[in-house]
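Q: next input, structure requested:
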Amino acid sequence: MATNRVRRSSQYMTTEKSQVAKVLDGAIVACLFLFAAAAPNSIAATQSAWLIGMVLWLVRFAFQPRPRLYRTPVDYVLLSFFILTGVSAFLSYEPMVSIGKLRAASLFTIVYLFAENVPSLRVVRLLAITLISACMVNVFYTAGERSLGRAVKVSGVSQNSPLYKAGIRDGDTLQEVDGQKLRDPQEVVNALSKPDKHPAAILIYRHELQPVFKVPRGSLLPGSGPLEQLGIGSWSRGRDWRATGFYGQFVTYAEVLQLILALTLGILVSLPNKRSWAGALLLVALGGFAGALLLTVTRASWAGWAVSTAVILLLSVRRRTLIIAGALAIPLIFAGLLILQQKRNVAFIDQADNSTTWRETVWHEGFNLLVSKPRHLLIGIGMDSIKAHWREWGMFDHGRLPWGHMHSNLLQIALERGVPALILWLVLLFIYARTLWRRLRSGATMPWLERGILLGAFGGLAGFLTSGLVHYNWGDSEVVMVLYMIMGLAFAIDRELEDSGMSLKSTP
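A: Next up, the predicted model:
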């Protein structure tokens, strides 16, 4: 095998690259860096980098010497999973809707874009560092936004207030009026003073709810200032919302943070000299990611973070360090519970929480739909077809709950794509995890940064699977793109180490 690899490599090197081939190779690597820089911040820029990179890679095959293709451990199962997904889409209850979702399913090619086009371990290191550094941009944004506040949080709302009569209460944050973002109470007064027969629509934030209240125009109270006219005692900037980064969705942000946090921790614990500028920067990044993750107030992602951290530490540090880490985690746990109570008014496990009972309801309904027909078990109902047929299937408590998805990777994949597709998905992640495990436990000496990336990938996968028990994070494009990128980097490391003679064949 090694002789054949050397022969293929020498044959590749003896054919001189044309200038066009060199430009294309450089452009593909540039797309990889653009992808890494955009992934934590912008889905549009990330997908643009992916599509441009894929096109350039295909064009590159037209020029000599053609790019070498490397096999990865997941090739057959990943392709089979995509094929079953396609079969399910074409046989869906809503074929056109499900076929349209195949673009999101094709994001798996990100694995190959990275695994096949990363030219060296040095580029792997730089890409991992770029991903971590880029994520700090949204962490600084989150910190700045939280410190400055936004919208209008009202206090001392009198019963005579037009806001109170519409349903607004003390502590509510007025975010928008008639679709326009609010910065001060005078803007509310201006909206209510307009000569319009239709009431003003005020969007508020109350814990994690965002209802819209209709306030009649011309109902202002007498007074010389906006506070008197609105019937409120005081106002301040709101700081109660759940952090979303640049995504606009707190669960998406939390899941991406969990993956990148695990990668950062893996690199930090692998760093030989932690009392260095590199160790200090990684520690700052780790603290920033952890703080931003806490501000998302997303319990499943917190649990995923705890699992990924435990896995990484168990694989990399001594017992004494584990004890110290456990002691340091106690204040974080209490801080998380306090934030959870303040921002969402629920406990970590709370049967009175609507999101908990909602999940229990859709899990029960989804499982019943899955086993109701053999075709559902075999090929599923088709991606997103539930959005058109939930009424006839009696889903979401017959419409009394917001319709959406099953809030679980396992149930969602089985229901939409069939049980065989779910089995392939589990096999896919098992093979990926086994590859990481065998490389980490091989006993072979490898550069510390590469080990850190593999360690972070393994911990991040554990966290992803944990939160995926109650979230459909596999269906979140922003999240899965980061997961695929890290997977591609891991396979590139495995390939480069294999080529350098660090074989895994003797590893159990």
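Q: contacts, neighbours, all on C-alpha from now
A: OK.
Q: just give me the neighbour total for Asn117.
A: For Asn117, the count of nearby residues is 23 (other C-alpha atoms under 10 Å).
Q: and it, what does it touch?
A: 28-29 (C-alpha atoms under 8 Å, 6 or more residues apart in numbering).
Q: please repeat the previous calculation with a cut-off of 6 Å.
A: Contacts for Asn117 (C-alpha atoms under 6 Å, 6 or more residues apart in numbering) come out as none.
Q: how much space between it and Val6?
A: With distances taken as C-alpha to C-alpha, to the nearest Å, Asn117 is found 19 Å from Val6.
Q: for Ala462, give me its contacts.
A: Ala462 touches Ser308, counting by C-alpha under 6 Å, 6+ apart.
Q: need the three-state assignment for it.
A: helix (DSSP: H, G, I helix; E, B strand; the rest coil).
Q: from Ile312, how far off is it?
A: 10 Å.
Q: now swap in Leu58 and tell me
A: 37 Å.
Q: more neighbours: the two, which one.
A: Each of Leu58 and Ile312 has its neighbours counted (other C-alpha under 10 Å); Ile312 has more, 24 against 10.
Q: where do the helices sit along the stretch 351-500 of the chain?
A: Assigned helices in the stretch 351-500 of the chain, in chain order: 354-371, 374-379, 386-393, 395-399, 409-417, 419-440, 448-467, 477-499 (criterion: DSSP state H, counting those that start in this stretch).
Q: only the buried residues of the second one, if you could.
A: Of the residues in helix 374-379, those with enough neighbours to count as buried (16 or more other C-alpha atoms under 10 Å) are 376-379.
Q: could you also give me the structure for this next sequence, so I can compare it with the first?
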Amino acid sequence: MTLERKQLAIMAALAAVVFVSIFATQTLLWLALLVFLARLVSRRARFPRTPLDGPILAFCLWTLLSASFSVNPALSLESASKLVLFLLFYLTIDTLASESARERVLTAALLGGLALVSLTILQYFLLGFDTLRLRPRGLLGHYMSASGLTMGVVVLAAARLALAREWPRLHPKDGRLLAGLAVAVAVLSATQAAGIPSLRLSPLMRHGIGAETFFVIGLALTGGALAVARGRWPEPSTATLLAALALPMGCLALVLSQTRNAWLGAVAGLATVAVVRAPRTLWLLAAAVVAVLAFRPATIMNRLTLEDDSSRDRYYMWQAGIDMIEDKPVFGQGPGMILLVYPSYRWPEAPNPRAPHLHDNALQIAAERGLPCLVFWLWWMAAAMGDAWREARRGAAAGAPFSASAACEHAWPALAALGVLVAVLAAGLFEYNFGDSEVLMFVLLTASFPYALHRQRALLAGDPA
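A: Prediction:
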């Protein structure tokens, strides 16, 4: 197997497991980087150049400067080590610079997203993850990570369906793929419900190997196999079929998550997809909102309040964040310092004595790293959204769903990138999702799609940049 195919397989595995395991995702990222480095050294690849290089470099450098001026530079530098995840953006551009690679990796991503929403739905109905203190989280460490990624799955699936050329059809191999996923999810849920202990292969092992580990490994291997499979399968209809399942199941999982910022982000992302593809379909989104207000389901209506402790705490922590910015406007408090310094800025009316972060992307970045770093982040977001918009409009022709042209269908990754970026920006008004490693890696993965499309055109034109 060539280095290029190895990198493709690893990236497809990463795209599948980003929804279920941060450890597996970061392990695969390092493996893919090693393969990419080998290709760079052997001059079989060139590092991609994009319009986002400037804001990314400025954001990273200012973060390191902020860490150096922190009250605890060692702790801040450790927190700033997350900057290495930005390499995923460039790695994905290089890997997905062909239509075949792009479709197969995104098929793996939709499979992983379907796994996440299936697990969260079963956890809610069968495993007791149905209260605010115990919300469904799949295999992730926190329900906020799960709801943020579920939001991304919904937007990704909607973009795929919006620019699909034909109705999904079930290939025999598609059936086997879905059956395998269903069995794996059922077995995993059953072992969790039964409380079956992990398997300890050696007395020296601190932690055993449980069903979760086997599930993640199986999903990674399946994603990699999808990318390097011989023949025409998986076909484009495979991704469409997975999207057709992931969209309604993802919407249900979002409702069950009881996470308001993810609801807001999903609505914003879906509205963006509708505006680009067919603005007249916005009435469907409006109809869904009206239906919610008419039927008033308790799961949703109980969360539509500003009188709970969570809402009050956000208000007072935002006030504390403003005070932090006024105190240190240039370099901020330092990456990872909010938890440490919050008691000094906490307003006495705040319900909670401590806050690990400020539940707002812009406020968190400004308070941690200073106002210049906020400017660089906004520059990055605006440039990424602008480029995604242009790529999406390049191919998104008018017409009825499931009758798009080939050029229109090929633009769906750019539409997905635009929708996800808008969703993350909207949800980030009430949650620091840019600091969530799981969500950040998914954002970097999807944000690269427009540049992968551009790189493909450049390579076809004979320009290796």
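Q: residue in the first structure matching Gln26 of the second structure?
A: Alignment note (TM-score structural alignment): Gln26 of the second structure maps to Gln47 of the first structure.
Q: next, its match: secondary structure please.
A: helix.
Q: the nearest residue to it once chain neighbours are set aside: helix or strand, and which one exactly?
A: Take Gln47 of the first structure and drop its neighbours on the chain: the residue closest to it by C-alpha to C-alpha, 6 or more residues apart in numbering is Phe35, 7.7 Å away. Secondary structure from DSSP states H and E places Phe35 of the first structure in helix 19-38.
Q: which helices and strands does that helix pack with?
A: helix 43-60, helix 121-148 (3 or more C-alpha pairs under 6 Å, 6 or more residues apart in numbering; DSSP states H and E).
Q: what about that helix, distance to the chain center?
A: 24 Å (C-alpha atoms, centre = their mean, to the nearest Å).
Q: what residues of that helix count as buried?
A: 21, 24-25, 27-29, 31-38.
Q: and if you look at stretch 472-480 of the first structure?
A: Buried-residue list, stretch 472-480 of the first structure, by 16+ other C-alpha under 10 Å: 472-475, 477-480.
Q: tell me which two of these sit farthest apart.
A: The most widely separated members of these, counting by C-alpha to C-alpha, are Tyr472 and Glu478 (12.3 Å).
Q: one step back: ok, residues contacting the helix holding Phe35 of the first structure?
A: In contact with helix 19-38 of the first structure (C-alpha under 6 Å, 6+ apart) are residues 45-46, 49, 53, 130-131, 134.
Q: out of those residues, who has the most neighbours?
A: Most crowded among the contacts of helix 19-38 of the first structure, counting by other C-alpha under 10 Å, is Gly53 at 26 neighbours.
Q: from Tyr12 of the first structure, how far out is it?
A: In terms of C-alpha to C-alpha, Gly53 of the first structure sits 22 Å off from Tyr12 of the first structure.
Q: ok, now Leu126 of the first structure?
A: 25 Å.
Q: more neighbours: which of these two?
A: Tyr12 (16 against 13).
Q: element containing the more buried one?
A: Per DSSP H and E: helix 2-14 holds Tyr12 of the first structure.
Q: what does Gly501 of the first structure give?
A: Going by DSSP H and E, Gly501 of the first structure is not in any helix or strand.
Q: can you tell me what Val375 of the second structure aligns to in the first structure?
A: Counting by TM-score structural alignment, the partner of Val375 of the second structure is Ile423.
Q: what residues sit buried inside stretch 332-346 of the second structure?
A: Buried, per 16+ other C-alpha under 10 Å, within stretch 332-346 of the second structure: 332-338, 341-342, 345-346.
Q: next one: stretch 106-114 of the first structure
A: By neighbour count with 16+ other C-alpha under 10 Å, stretch 106-114 of the first structure contains the buried residues 107-114.
Q: turn these into CSV, columns for distance to Ala325 of the first structure and secondary structure.
A: Formatted as CSV, those follow (distance: C-alpha to C-alpha, whole Å; DSSP: H, G, I helix; E, B strand; the rest coil):
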residue, distance to Ala325 of the first structure, secondary structure
Leu107, 36, helix
Phe108, 35, helix
Thr109, 37, helix
Ile110, 35, helix
Val111, 33, helix
Tyr112, 36, helix
Leu113, 37, helix
Phe114, 34, helix
